[in-house]
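Colleague: Fold the following for me, if possible:
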Amino acid sequence: MAIQRMDNVLIVVEDLDAVIAFFVELGLELEGEPGPVEGRWVERIIGIDDVRQDIAMLRTPDGHGKVELARFRTPKAISPEPRDAPANTLGLRRIMFAVDDIEDVVARLRAHGAELVGELAQFENMFRLCYVRGPEGIIVGLAEQLT
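Modeller: Next comes the predicted model:
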């Protein structure tokens, strides 16, 4: 049996409101209001006791991709070192989104504290690409298709 689809990517955050605002500015749509998740069922799934967290789910405009944000009330989230890890650090490094106007998106995200990781660059005559670091060090890749 094959998988059906990739459902979502989870990002653990401290400032849920700031990260929601960042992703909404990027163009994702918040599904309902952030809400609490707790109980034995979630503790069994994630392998942590006494879990209390707030969850927000955001979806891409096409409805196929989702980003899940979680703020742990208990136990407190553990900060990785270094916080602003470079792109060659092991583990999940970024989420990539296709955009219509990369310069406009970068300008709007800067209003939410985002900064370019490197620079905006062009790959042949096919794409304009960049990485931006948003709230809490989250790296988002942006790609504008040229052809």
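Colleague: contacts and neighbour counts: CA atoms only from here.
Modeller: OK.
Colleague: Buried ones in stretch 135-143, by neighbour count?
Modeller: Pro135, Glu136, Ile138, Ile139, Val140, Gly141, Leu142, Ala143 (16 or more other Cα atoms under 10 Å).
Colleague: any idea how far the helix ranked longest in the chain is from the chain center?
Modeller: Counting by DSSP state H, the longest helix found in the chain is helix 16-26. Its chain's C-alpha centre and that of helix 16-26 lie 9 Å apart, by Cα atoms, centre = their mean, to the nearest Å.
Colleague: And this one, please, so the two structures can be compared:
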Amino acid sequence: MSVERMDNVLIVVDDLEAVKAFFIELGLKLEGETTVEGPEVGSLIGLGDVRATLAMMRTPDGQGVELDKFHTPDAIRFGPVDAPVNALGFRRVMFAVDDIDALVARMVAHGAELIGEMRYGDSYRLAYIRGPEGIIVGLAEQLG
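Modeller: Modelled structure (predicted):
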């Protein structure tokens, strides 16, 4: 037995509406939103007295980004919101895009910060942007 596929990535957020709007602007779709709570949820994730709102976002090819807003217990922030890419832990999610210039311009107009961009030989153009709550998103445009 082995892994069949990646189902989703979880991002715990404080301002669920701002982060949903950010990912919608990137081109993801809101698949659904619900509130979960109770002992079964707490048992699954190792916390007591859990109540959280979950929003499932999907890329056009069906990959998932789950956004969770914890109401109880309160979310805990480790380190600064604008932690650098080399901070320990999951630091970014990357999406393939077809027009990196247009998307970066749109996201910056939407409030994202351009961290940096580069060309990787003749294969890719890459850009990193920072969205709400310090979320880092990588964008990759395949060349040629």
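Colleague: related to what we said a few turns ago, for the next helix-or-strand element following the longest helix of structure 1, packing partners?
Modeller: The helix or strand immediately downstream of helix 16-26 of structure 1 is strand 29-30, counting by DSSP states H and E. Contact analysis of strand 29-30 of structure 1 by 3 or more Cα pairs under 8 Å, 6 or more residues apart in numbering; DSSP states H and E lists strand 52-59 as its packing neighbours.
Colleague: ok, the nearest residue in space to Thr35 of structure 2 that is not next to it in sequence - contacts?
Modeller: Spatial nearest neighbour of Thr35 of structure 2, excluding adjacent residues (Cα to Cα, 6 or more residues apart in numbering): Thr53 at 4.2 Å. When contacts are counted by Cα atoms under 8 Å, 6 or more residues apart in numbering, Thr53 of structure 2 is found next to Glu33, Thr34, Thr35, Val36, Asp68, Lys69, Phe70, His71.
Colleague: Report the angle between the strand or helix carrying the fourth one and strand 51-58.
Modeller: Per DSSP H and E, Val36 of structure 2 falls inside strand 29-37. With axes from the mean of the first three to the mean of the last three Cα atoms, to 10 degrees defining the directions, strand 29-37 of structure 2 sits at 160 degrees from strand 51-58.
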